[in-house]
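# Structure for the following, please:
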Amino acid sequence: MKLIIDGKSLTLNSIENFLLNNINIELSKEAKKKIIKTSKLIDEWVKDGKVIYGVTTGFGAFSNVRINNRDIEKLQENLIVSHTSGVGEYLPPHIVKLMMLLRVNALASGYSGIKINTLQLLIDMINNNIIPIIPSQGSVGSSGDLAPLAHLVSAMIGKGKVQLLKNVLNNEFIDRRKIISSKTAFKKFGLRPIRLAAKEGLALINGTQMMTAYGAYICIEAHKLKKLADIAAALSHEALRATDSAFDLRLHKLRPYKGQINVAQNLNALLKNSEIRKSHKDNDPRVQDAYSLRCIPQIHGAVRDAIDFISSQIEIEINSVNDNPIIFPEEKEYISGGNFHGEPIAIPLDFMAIALSELASISERRIDRLVNGSSEKLPKFLAHIEGLNSGYMMLQYTAAALVSENKVLSHPASVDSIPTSANKEDINSMGSISARKCYQVLKNTQTVIALELLTAAQALEFLKPLKCGIGTNIAYNTIRKFIPPLKNDRLIKNDIDKILELVKSGIILSEVEKVISLK
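Next up is the predicted model:
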């Protein structure tokens, strides 16, 4: 299997397949033709002495400085080494690999002036899982993600560090030394560092690939998490013996948000034929449940609509040309503009952090109702021998901590700005910060949903022999295959690690979807 790159056809599904199955990539024939044509035009312009930003001039505030033709290659190398200013922890390998893929795709459109052999080295690095070491901090999302991409390109010119991995998702290393020079790595695979020609350094680092790589990964995981959140909510609904009347589709069609209707349909399908619901349906004194149960379609649905919108924005960006200047080979013209600016990604990723935080917040409220001892006659903290055992008391503490952290992380980075490059770049997107914050919110929310699943499964032990609905019963049984009921206190961290693994691996979701097609 190969993923053909043409600059316009990447999707979130193809990106997920690329990561999961370690798929090799190659350029389409049409992309190769466009790339060669544009790079030849750059060579002609340089030979003719044409003044082009970043090709025959300096960069940023130095854009008025003319560069002699004999220094053009040195100019591009200097651009890379001077911009390797990143600090902080290294980016996760799977994010770096996505950055590389997205940069190849943007350059494959043939509007950037890159040479085919330069792009082929980047493709060879991807196909051999030669993953550059890239610090996570230092980008303000101005001319895109300059510093992170410069660290990526420093590996291509033989001056950076890399990791060799068998698979980027499990950090399985080929080289036990873990971090080695890119020159050493290239020798192992018969590759050579490249010398950057005119425009190439600029073409490689002007772009939004760090923030967009995060965005693509977050969207992929968020689409799974939105379904899993419905499953967790349905399990809690069963355990708390709530009413399903609030999920009547007649109600939701009067407020026809797509997400709201889809969640109500999912809940009805998951709870279908529930013995628990049937046992109290005709003699339930409660008129209506708490919001965290009654308003699941409205709240989960709003999150879903946000995820769908953000995904549509990310899919635009992954197939966009976002460097500067942009070359139009047919017209033999170039335009200096701002397609590298990160605002179209920064705002959606701030929005995603807010949406996922709300998904965690409602989940934590359901966890509290399950363990607080005042809801629906469940024992306090779901302990079998209260007092001697603390049961799942601390799960709500953990969820509360993560939800509170999410609230801080959800403050939008995109509303901030700070000028750079001697005020030439006077309003910046901060998109890389939006991306990194959102990634942490995603991980926190995955954990909170996992804790709800664990807590709800334990609560259901006290309702036996009654069984759950069609979908909720599958979810419960899947959890029980890996995590036994809590009879006496034990090392809770082991339970948390196991349920989180079930969430991240997609086992619970896939088992449920074998029987129920969730929206």
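# contacts and neighbour counts: CA atoms only from here.
Noted.
# Of all residues in this structure, which one is nearest the centre?
Most central in the chain under C-alpha atoms, centre = their mean is residue 218, positioned 1.8 Å from the mean C-alpha point.
# Name the helix or strand for the nearest residue to that residue once chain neighbours are set aside, please.
Using C-alpha to C-alpha, 6 or more residues apart in numbering and skipping the chain neighbours, the partner closest in space to residue 218 is residue 439 (6.5 Å). Per DSSP states H and E: residue 439 is located in helix 431-460.
# which helices and strands sit right next to that helix?
Judged by 3 or more C-alpha pairs under 8 Å, 6 or more residues apart in numbering; DSSP states H and E, the packing partners of helix 431-460 are helix 209-239, helix 343-371, helix 393-409, helix 470-482, helix 492-505.
# okay, the angle between it and helix 343-371?
For helix 431-460 against helix 343-371, the angle between stretch directions is 20 degrees (axes from the mean of the first three to the mean of the last three C-alpha atoms, to 10 degrees).
# Report the buried residues of helix 431-460.
Of the residues in helix 431-460, 431-460 count as buried by neighbour count, 16 or more other C-alpha atoms under 10 Å.
# Please report the distance of the residue nearest to residue 218 from residue 343.
17 Å (C-alpha to C-alpha, to the nearest Å).
# and what of residue 387?
53 Å.
# between these two, which one's more packed in?
residue 343 (21 against 10; other C-alpha atoms under 10 Å).
# Now that one: closest residue in space that isn't a chain neighbour?
Using C-alpha to C-alpha, 6+ apart and skipping the chain neighbours, the partner closest in space to residue 343 is residue 429 (4.9 Å).
# Might one say that that neighbour is in contact with residue 141?
Yes. Counting by C-alpha atoms under 8 Å, residue 141 is a contact partner of residue 429 at 5.1 Å.
# how close does the residue nearest to residue 343 sit to residue 102?
Distance from residue 429 to residue 102, by C-alpha to C-alpha: 19 Å.
# got it, and residue 481?
39 Å.
# Those two: which has the busier surroundings?
residue 102 (27 against 8).
# Tally up the residues packed near residue 128, please.
17.
# tell me the contacts of it?
Residue 128 is in contact with 164, 189, counting by C-alpha atoms under 8 Å, 6 or more residues apart in numbering.
# Quick check: it vs residue 97, distance?
Taking C-alpha to C-alpha, one finds residue 128 at 11 Å from residue 97.
# let's see this one next to it:
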Amino acid sequence: MSALVLTGTGVSTSDVAAVAREARKVEIGPDVVGRLEKARKVLDQAAASGQQIYGLNTGLGANLGTTVQGDASAFQRQLLEGRSAAVGEALPVEAVRATMVARVAMLSTGGSGLSPAVFVALVDALNAGVHPVMPSLGSIGAGDLVLMTALARLLIGEGEADYQGRRMPAAKALMMARLGPISLAPKDGLSLINASAVSAGSGALAVTDALSALAQQQHAGALTMEGFGANRTILDPRLHMARPAAGQAEAAKALHDLLAREDAPAPTTIQDPLSIRCMPSIHGALIEGIGQAKRAVEIELNAAADNPLVLGDDELVLSTGNFHTAALSLAFETLGLAIAQGAAACAARFIQLTGPGRNRLPKYLSPVGGASAGFVPLQKTVTSILASIRHKANPVMLDFLPVSEGVEDHATQTPLAVSKCAAMIALWRRLIAFELMAAAQAVDLREGLVLAPRTDAIHAAVRSLVPALREDRPLGVEAEALHAALAGGNWPLKRVAI
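Here you go, the predicted model:
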């Protein structure tokens, strides 16, 4: 895998996922260090002229009016120590790595005034696999400042680190990786932490997972249409041209392609239940929601979101609100609602398949009948999972209080919006596994049914992990095995491209 070359632009969500999960290396492009040096010079000149610069020669937050006395570099260490207030379970290593690559991508734009040596040290730590132990609770989305202190303290050799699967003091981890702690020049500490890199990095992972889950949902939906004997006229492209809702035509085409064959079977009904008939519009909304979240994340990854911001070409240092991620939070709240809607339809299709026997399917998808429970007990599990998804779909971006003596009287709760969306994706994938199981069973119970080539491959993928139900047996364990394949990247078909 080729390295991700930082240039100050063009970093994608898939780039972040590859660095975070596949140990893709990061390289510094030829113009980046020069850009950083120029910004650093502008910052130093502005400070020397007597300009008040937030976080360099002034306090932070409610201490804005306090002038920093004495050693400005020492103050950078002080602000890190004083803001190391995060608590809770540590973020997974992949989320920390995503945070690190998000921050170096943002810094490479040159708007922070960060010392080039500190930037290089952060890239080196990422490539060496030295990761700060980063508690998960503390950011309200007005920048991820409190969480990000763990990253800055790692670089100065303080706090704890994860290295080669072991937790240890940061100084020891740096030494074992043949790296050393760095010194902070004025504003370097603030430049490292005053950004929404946790939100952007975790958001990139969530978008990547949503894309793969969407592809798997399309597979499950297509197999359900086969097993249910659904009316395929809903996929006629002329219908979606007549009402060009966001993503609808694209979703319909994907289902049409999955079901494509020379001789399609006749439908069993004129109209199917809405969870089947409206799949193109439901999945279209998902496509639009994922696309919106992807665009919002990639704006952050390639933006100068610092406060204060150094405008190198104009030789200015200006205060900003660029760290505030209202649009990013809104995008993930919207995506969460789209996922909840798609998950509800997925659950409804499962219940249609496993119910009293619609479209000549046997009751509960049981081949033996009588007192056999078949698939019907799983309806409770499906409903339980859907309830959890619906609970997480409730918005959080308005849940904040004024802090820091009212100076910080607005927040976005972006980390929470992203994390609950990621949890919804994981739960949604469980529902997809249940739908795949039921749809495959329905296919097996339709005598003489010849599947389309691509749905035949989907059916075979299910059957490689879950055998057909011949008599009642524990299905929960088998659902876990199928879910593990979907979540672990072992599902044979690729994700949707957006």
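# what ranges do the strands span in the stretch 151-300 of structure 1?
Under the criterion DSSP state E, counting those that start in this stretch, strands of the stretch 151-300 of structure 1 are mapped to 161-167, 172-173, 180-181.
# okay, these, which one's buried deepest?
strand 161-167 (a mean of 21; mean count of other C-alpha atoms under 10 Å).
# counting contacts, what elements does it pack onto?
Strand 161-167 of structure 1 packs on strand 130-132, strand 172-173, strand 180-181, helix 182-188, going by 3+ C-alpha pairs under 8 Å, 6+ apart.
# hmm, 6 Å instead?
For strand 161-167 of structure 1, the elements it packs on are strand 130-132, strand 172-173, strand 180-181, judged by 3 or more C-alpha pairs under 6 Å, 6 or more residues apart in numbering; DSSP states H and E.
# Contacts for it, please.
129-133, 172-175, 178-182 (C-alpha atoms under 6 Å, 6 or more residues apart in numbering).
# Repeat that for stretch 486-495 of structure 1.
Counting by C-alpha under 6 Å, 6+ apart, 389, 391 sit against stretch 486-495 of structure 1.
# residues of that stretch that come out buried?
Neighbour-count burial for stretch 486-495 of structure 1 [16+ other C-alpha under 10 Å]: 486, 495.
# same check, this time on stretch 231-248 of structure 1
231-244, 246-247.
# corresponding residues in structure 2 for it?
Residues 219-236 of structure 2 are where stretch 231-248 of structure 1 lands when matched by TM-score structural alignment.
# Relative to residue 422 of structure 1, how far out is residue 61 of structure 1?
6 Å.
# right, I mislabeled it, should have said residue 381 of structure 1
From residue 381 of structure 1 to residue 422 of structure 1 the distance is 58 Å (C-alpha to C-alpha).
# How about residue 498 of structure 1?
51 Å.
# Of those two, which one has the most company?
The neighbour comparison of residue 498 of structure 1 against residue 422 (other C-alpha under 10 Å) goes to residue 498, with 15 against 10.
# What's that one aligned with over in structure 2?
Match for residue 498 of structure 1 (TM-score structural alignment): residue 481.
# leaving aside the residues next to it on the chain, what's closest to that match?
Computed as C-alpha to C-alpha, 6+ apart, the closest residue to residue 481 of structure 2 that is not its neighbour in sequence is residue 465, at 6.8 Å.
# Please pull up the equivalent of that neighbour in structure 1.
Going residue by residue (TM-score structural alignment), residue 465 of structure 2 aligns to residue 482.
# same check, this time on residue 403 of structure 2
Taking TM-score structural alignment, residue 403 of structure 2 has residue 420 as its aligned residue in structure 1.
# Give me the neighbour count for the closest residue to its match other than its chain neighbours.
Excluding its sequence neighbours, the residue lying closest to residue 420 of structure 1 (C-alpha to C-alpha, 6+ apart) is residue 426, at 6.2 Å. Neighbourhood size, residue 426 of structure 1 [other C-alpha under 10 Å]: 12.
# Then residue 178 of structure 1?
14.
# Could you find the closest non-adjacent residue to it?
Nearest non-adjacent residue to residue 178 of structure 1, counting by C-alpha to C-alpha, 6+ apart: residue 163, 5.5 Å away.
# again with residue 283 of structure 2
Using C-alpha to C-alpha, 6+ apart, the closest residue to residue 283 of structure 2 is residue 251 (5.8 Å).
# and the aligned residue in structure 1 for that neighbour, how far is that from residue 153 of structure 1?
Counting by TM-score structural alignment, residue 251 of structure 2 corresponds to residue 263 in structure 1. Distance of residue 263 of structure 1 to residue 153 of structure 1, computed by C-alpha to C-alpha: 44 Å.
# Then residue 286 of structure 1?
63 Å.
# do residue 230 of structure 1 as well
On the measure of C-alpha to C-alpha, residue 230 of structure 1 and residue 153 of structure 1 end up 42 Å apart.
# got any residues that touch both of residue 429 and residue 141 of structure 1?
What both residue 429 of structure 1 and residue 141 touch, as defined by C-alpha under 6 Å, 6+ apart, is the set residue 342.
# And the two? Which one has more around it.
Taking other C-alpha under 10 Å, residue 429 of structure 1 and residue 141 do not tie; residue 141 has more neighbours (30 against 26).
# isn't that one right up against residue 426?
No. Counting by C-alpha atoms under 6 Å, residue 141 of structure 1 does not reach residue 426; the two are 11.7 Å apart.
# For residue 225 of structure 1, which non-adjacent residue is spatially closest?
In space, residue 225 of structure 1 is closest to residue 446, 7.0 Å off (C-alpha to C-alpha, 6+ apart).
# which one in structure 2 is aligned with that neighbour?
That one, residue 446 of structure 1, aligns with residue 429 by TM-score structural alignment.
# I'd like to know how far its match sits from residue 343 of structure 2.
9 Å.
# Could you do residue 220 of structure 2 as well?
From residue 220 of structure 2 over to residue 343 of structure 2 the distance is 12 Å, taken as C-alpha to C-alpha.
# And residue 72 of structure 2, by the same measure?
Distance from residue 72 of structure 2 to residue 343 of structure 2, counting by C-alpha to C-alpha: 53 Å.
# which of the two has more neighbours?
residue 343 (27 against 18).
# What residue in structure 1 is paired with the more buried one?
Per TM-score structural alignment, residue 343 of structure 2 is aligned with residue 360.
# circling back to that earlier point, could the strands of the stretch 151-300 of structure 1 go into CSV alongside distance to residue 122 of structure 1?
Below are the strands of the stretch 151-300 of structure 1 laid out as CSV (distance: least, C-alpha to C-alpha, whole Å):
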stretch, distance to residue 122 of structure 1
strand 161-167, 13
strand 172-173, 19
strand 180-181, 16
